[in-house]
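Participant: Kindly generate the corresponding structure for this input.
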Amino acid sequence: MLTLAVFSLLLHFAIQASSPLDQVFHYIDEHQDDYVQRLKEWIAIQSESGNPTKREDVIRMMQVVGEMIKHLGGTVELTDVGNEEFADGKIIPLPPVVLGELGKDPNKTTVGIYGHVDVQPAKIEDGWSTDPYLLTEKDGNLYGRGSSDDKGPVLAWLHAIEAFQALNQELPVNLKFIFEGMEESGSKGLDELLKEKNETFLSNIDYIVISDSAWLSKKPALTYGTRGLCYFLVEVQCANQDLHSGLYGGTVHEAMTDLIALLDSLVNSTGYILIPGIDSDVMPLTDEERVLYEGIEFNLEAFKRTLDITELLHKTKEDVLLHRWRFPSLSIHGIEGAFSGPGAKTVIPAKVTGKFSIRLVPNMDPDKLSSQVTTYLHGVFAARGSPNRLRVALEYGSKAWVTNFTDKQYDAGRRAIRKVFGTEADLIREGGTIPVARTLQHTTQKSVMMLPIGGADDGIHSQNEKLSRNSYINGTKLLAAYIAEISQF
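Facilitator: All right, here's what the predicted structure looks like:
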């Protein structure tokens, strides 16, 4: 029988004889509790970028990220991107963008890593089972705001680098970091900074990788496209103040009646968008492209159970995914100015504003779409013969992003996934919008890949956001494997 000392010695020699990357994996496994503790410290910083009272927390979060890159031996610039002005005239500084660099070997591949460390608002009274800013481990999951989106993935990158260094292994690539603190609030100041830095900081980057997305199922995935977004306001005003329905009902053209008719004219019960010409720029689906969707792992019945619904707009897996990623969609989000509280209130609102958005796909242009929407709604309104005042406005718009998933970087990503998970990656798109992917690709003209580590059920932007410990640790290994694989090019 082997003594403990002999067993430990044999284990030591086995580790020494294993490949350098296997040694990195072993180190990551051995230090996972340290990684969880660090994530707990990051989650405790309430870096809500949309809340001006938490701006100092966001700035502190950026400083913490910068200090960790310095600890890894990198150089860091906390880049000022100006101020943010609010509707009440208050002006506060935007959080700086962290631009970091580790390694300058001209013979090595240089990889740019993008991430963000700001979060969506969270309060326990919103329906959280645990304090959103106290990382809580339960049933193998790490619950806390930002655990999956995007503090956990950012830390996974830094931990992967730390593992190479702890084993005295030379990092096989040069790295550049772009970490921001305003992603959840429109990435204010980032586009301008990236354009300004394109001829300097970004100029020698070969590949750009982003880990701000999630798998579609329990199968690892690489993301090669996202939809864009146009957010619209449609405002109808009938009077200069709210009116009593007993005194004025039946005598005025009510703003709410007009608005509901306008919103109802946008999309039918099957999800088909009724705005003429909206599909004119959507690229036709080819047979070759449709085949890509057949092999993707996605369980329709499980998807319905998760949502607690009995029927979807489309019947097959392929059609559901195509309408989630490949085709535009329109969603109505709310009405401002209408009575929405408990109880009864017999008011005719003087002015109401409807809010809706359209998810764009490649080739669709926000300015053209805005013109189509405005023309259409004014036509519907004119046909009603209402004397009320109508205003249609594009609040903001961003284009879709899609890239070539057959390039070398995606090959490296697929090999890394096989190395860590022993399976082939699903190639997927995202139905949501991550504007920085298109900005980076358009600005640098370099390959951009999304390499997610989070799960489909992580609840990002929702109550009880989580990242499983398994995803966190194996995700760290995946990013280390990607570094090793991309260094071959």
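Participant: CA only for contacts and neighbour counts going forward, please
Facilitator: Will do.
Participant: Let me see the ranges of the helices in the stretch 301-450 of the chain.
Facilitator: 317-321, 366-384, 408-421, 435-444 (DSSP state H, counting those that start in this stretch).
Participant: what comes up buried for the longest one?
Facilitator: For helix 366-384, the neighbour count (16 or more other Cα atoms under 10 Å) marks 366, 369-370, 373-374, 376-377, 381 as buried.
Participant: Second input sequence below; structure requested for side-by-side comparison:
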Amino acid sequence: MKLPVLPSILLVISTAHAFQYSELVQYVDSHQEEYVEALREWVAIESDSSNVLKRPDLHRMMETTAQKLRQMGGTVELVDIGEQEELPVNVKFVIEGMEETGSNGLDTMIMTQKDTFFSDVDYIIISDCGWLSRQPALTYGTRGNCYFLAEVEGPKQDLHSGAYGGTVIEPMTDLIGILDTLISPNGKILIPGIREAVAPLSDEEWKMYQDIQFDIDNYKKKIGVSQLMYSNKVDLLAHMWRYPTVSIHGIEGAFSDPGTKTVIPSKVTAKFSIRQVPNMDPAMVKRQVSDYLHSVFAKRKSPNKLKVTMVIGAKPWLADPQHPLYEAGKTAVKRVFGMDPDLIREGATIPIARMFQDVTGKGIIMLPIGAFDDGPHSQNEKMSQYNYIEGTKLFITFLHEVAQINKTTV
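Facilitator: As a prediction, this is how the structure comes out:
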């Protein structure tokens, strides 16, 4: 089935008003219900790009977004936004709806627009992340992600275990056997070359982690476990943010419905990923994983066939938390929340950050407003009204601080 192309939106909003923090904050506070109602209307549109049946909703979300931005005075076009009046602060938006499926084609679009849409862009702001605790935060790094499919194929069709169990070498048994060699019970990645590529933890980074507000007991309570892989804060944060991890996500082709069924699947496909960190290269990881699994599989002397495919190869991203963009962020957080932000990294993958960095060479900051307990991608994902409203004030203040960067550096 050929799916329709979902366009990205390139938009410019220009403003030249004097910065009046108190009046703007008062406006946000007095219009909270309108903000919440707008958010309610938007999240009601099920724009999940990982579900092909929801593609019409993705188009509806794009149309809704374009309409809203036009009401705000913005110019919305698919590609060419034309020349903009030179004012103290210009804000351009890139809005894209396919993040859950890897944002295929986004890098090509960015490359195409490098010398047009992005030609006069000084800084790039991303807000696709959240706080670590109740302390406001600025994010300066994300892990990448290599997502793999490991397929084992045997008989020409599914078989009944009563008739054939004990006579055939089952693909599921082979698959479980090789998956068990990816990682040890204590979290050590067993694939040769993976851990050796990781940049060492510096003393400065260790101190940054030590100073971050993070309660291990609350973290365990939030996710409902009695024990974690590591017992101290620095080790836990380091393995959450700046060390690679292997996660096994599921097995396609296996019986998973309620009840009992005694089938022997003829073909099963495991889905697993390895989070990437600085100094790791997805192309190298692809080769390491494929060579390793094939070598392990060969030792089983199975007549079944193994096929290993990497379907996502997203690189990690790392910024300098002392960059003027982050200094602007620190000032804005201090003004809105009355406290300094935690400087954190993100264990998840946000491919757009590395794409922007590689293609445009511009300064990038991640300015999160998501709450630490929002539960992204879980059954009860939410958005905190406090973070939503105060985050609106944060962006107001941050854009003002960004406008001061060139004035103070000229």
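Participant: related to what we said a few turns ago, CSV please, covering the buried residues of helix 366-384 of structure 1 and showing distance to Ala481 of structure 1.
Facilitator: Shown next, in CSV, are the buried residues of helix 366-384 of structure 1 (distance: Cα to Cα, whole Å):
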residue, distance to Ala481 of structure 1
Pro366, 38
Leu369, 42
Ser370, 44
Val373, 46
Thr374, 49
Tyr376, 51
Leu377, 52
Phe381, 57
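Participant: before we move on, the earlier item: need the helices of the stretch 301-450 of structure 1 in JSON lines (columns: distance to Gly341 of structure 1).
Facilitator: Listed next are the helices of the stretch 301-450 of structure 1 as JSON lines, based on distance: least, Cα to Cα, whole Å:
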{"stretch": "helix 317-321", "distance to Gly341 of structure 1": "35"}
{"stretch": "helix 366-384", "distance to Gly341 of structure 1": "28"}
{"stretch": "helix 408-421", "distance to Gly341 of structure 1": "50"}
{"stretch": "helix 435-444", "distance to Gly341 of structure 1": "35"}
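Participant: Quick one: closest of those to Asp287 of structure 1.
Facilitator: Nearest of the helices of the stretch 301-450 of structure 1 to Asp287 of structure 1, taken as Cα to Cα: helix 317-321 at 12.2 Å.
Participant: what span of structure 2 lines up against the closest one?
Facilitator: The counterpart of helix 317-321 of structure 1 in structure 2, using TM-score structural alignment, spans residues 233-237.
Participant: Any buried residues in that stretch, and which?
Facilitator: Of the residues in stretch 233-237 of structure 2, those buried (16+ other Cα under 10 Å) are 233-234, 237.
Participant: Average offset of it relative to structure 1?
Facilitator: Taking mean Cα distance after the TM-score superposition for structure 1, the mean distance separating stretch 233-237 of structure 2 from the aligned residues in structure 1 is 0.6 Å.
Participant: can you list the residues that contact that stretch?
Facilitator: The contact list for stretch 233-237 of structure 2 (Cα atoms under 8 Å, 6 or more residues apart in numbering) reads 206, 209-210, 214-216, 229-230.
Participant: Secondary structure and neighbour count added to those residues, as CSV?
Facilitator: Compiled in CSV, those are given as follows (DSSP: H, G, I helix; E, B strand; the rest coil; neighbours: other Cα atoms under 10 Å):
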residue, secondary structure, neighbour count
Trp206, helix, 14
Tyr209, helix, 21
Gln210, helix, 15
Phe214, coil, 18
Asp215, coil, 12
Ile216, helix, 17
Met229, coil, 11
Tyr230, coil, 14
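Participant: Make JSON lines from the residues you listed and add distance to Ser273 of structure 2 to it.
Facilitator: Putting these into JSON lines (distance: Cα to Cα, whole Å) gives the following:
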{"residue": "Trp206", "distance to Ser273 of structure 2": "26"}
{"residue": "Tyr209", "distance to Ser273 of structure 2": "25"}
{"residue": "Gln210", "distance to Ser273 of structure 2": "28"}
{"residue": "Phe214", "distance to Ser273 of structure 2": "26"}
{"residue": "Asp215", "distance to Ser273 of structure 2": "27"}
{"residue": "Ile216", "distance to Ser273 of structure 2": "25"}
{"residue": "Met229", "distance to Ser273 of structure 2": "18"}
{"residue": "Tyr230", "distance to Ser273 of structure 2": "21"}
